[in-house]
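A.B. asks: here are the coordinates; sequence isn't available:
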């Protein structure tokens, strides 16, 4: 099956606030998929209402999607359906929101962390200038250190071309 052309739209990295994520999750005009990590975790999907949503999600597979009612009201799908769901949602709706966990990577250098004065030419833009290494940095070389931030949620909107 040929993959549809997709353009990555709005990639929201740095700390998505809860209001934005809640808005994306609760809006009803664009499909949303929440990709979670962890063993046994399933995809959570919200779709604009249509009588054939269950059949469309199932797409002839033996396993049926599970409807979770209540306040949230979403479908649960196996993780392995992720790529197929996104491709088909782009064809059917023209766009799809993807919410998924991410950890931001920070890059700096020992020269910056041990620097004196105010001049900084590092990608941290001076945020770590002269602060030293508190043990959270992985030093690859004298000119490259990295560390990963806390796990957060990111949201991106894919649109069909």
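C.D. replies: Received the coordinates, thanks. Quick caveat: nothing in here was measured; it's all calculated off a predicted structure. Numbers count the residues shown, from 1 in each chain.

A.B. asks: CA only for contacts and neighbour counts going forward, please
C.D. replies: OK.

A.B. asks: residues making contact with the helix or strand hosting residue 151?
C.D. replies: Here residue 151 sits within strand 144-160, counting by DSSP states H and E. If you take CA atoms under 8 Å, 6 or more residues apart in numbering as the criterion, strand 144-160 is touched by 4-16, 21, 90-91, 94-110, 136-140.

A.B. asks: Below is structure B, check it against A:
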């Protein structure tokens, strides 16, 4: 399962079950929700409203034993103009030296205070394996 940052629906993959996956989704999430099968996506997938994330993760873990979950997050780096223009190795900025002396020259920085900089957002993805309680 994947929660993409730039889309309003979750992406869920399940083994083919002879047409019973839609019925199972409705049993777990309710008859009023509208899962969409997207056969044009690569790979083909179910698309489900983001509000069902936790319930769907738990239900899929029970059904399949374990599932891979990928959650995307948007992050901004923070730094300081004094850090980026610094010389030498001493850095006490919140970037912990990552941008010291202009090291992260490829980022687009926006100055939001006298010396405070923030970068344009980056998308990062975390991978979790969620297992059913009785699976070791």
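C.D. replies: Noted; the coordinates are in hand. For clarity, every value in this text was computed on a predicted model and none was experimentally measured.

A.B. asks: what TM-score do we get after superposing?
C.D. replies: TM-score for the superposed pair, counting by TM-score structural alignment, normalised by the length of structure 2: 0.63. Supporting figures: 123 aligned residues with a CA RMSD of 3.1 Å.

A.B. asks: Can you select the buried ones among the contacts of strand 144-160 of structure 1 for me in ChimeraX?
C.D. replies: In ChimeraX syntax, the buried subset of those is picked out as below (16 or more other CA atoms under 10 Å):
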select :6,90,91,94,95,96,97,98,99,102,103,107,108,109,110,137,139
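
A.B. asks: Please flag which of the contacts of strand 144-160 of structure 1 sit within helices.
C.D. replies: 21, 90-91, 110 (DSSP state H).

A.B. asks: Enumerate every residue touching the residue most central in space within structure 1.
C.D. replies: In structure 1, the residue lying closest to the centroid (CA atoms, centre = their mean) is residue 100, at 3.1 Å. Neighbour list for residue 100 of structure 1: 34-36, 153-155 [criterion: CA under 8 Å, 6+ apart].

A.B. asks: so which pair among those is furthest apart in space?
C.D. replies: Using CA to CA, the pair of the contacts of residue 100 of structure 1 lying farthest apart is 36 and 155, separated by 12.4 Å.

A.B. asks: Looking at the two, which is more packed in?
C.D. replies: Taking other CA atoms under 10 Å, residue 36 of structure 1 and residue 155 do not tie; residue 155 has more neighbours (23 against 16).

A.B. asks: How about the residue nearest to the centre of structure 1, nearest residue that isn't a chain neighbour?
C.D. replies: In space, and not counting its chain neighbours, residue 100 of structure 1 is closest to residue 35: 5.0 Å by CA to CA, 6 or more residues apart in numbering.

A.B. asks: Surely the one you found and residue 77 touch.
C.D. replies: No. Contact criterion CA atoms under 8 Å: residue 35 of structure 1 and residue 77 do not qualify, at 10.1 Å.
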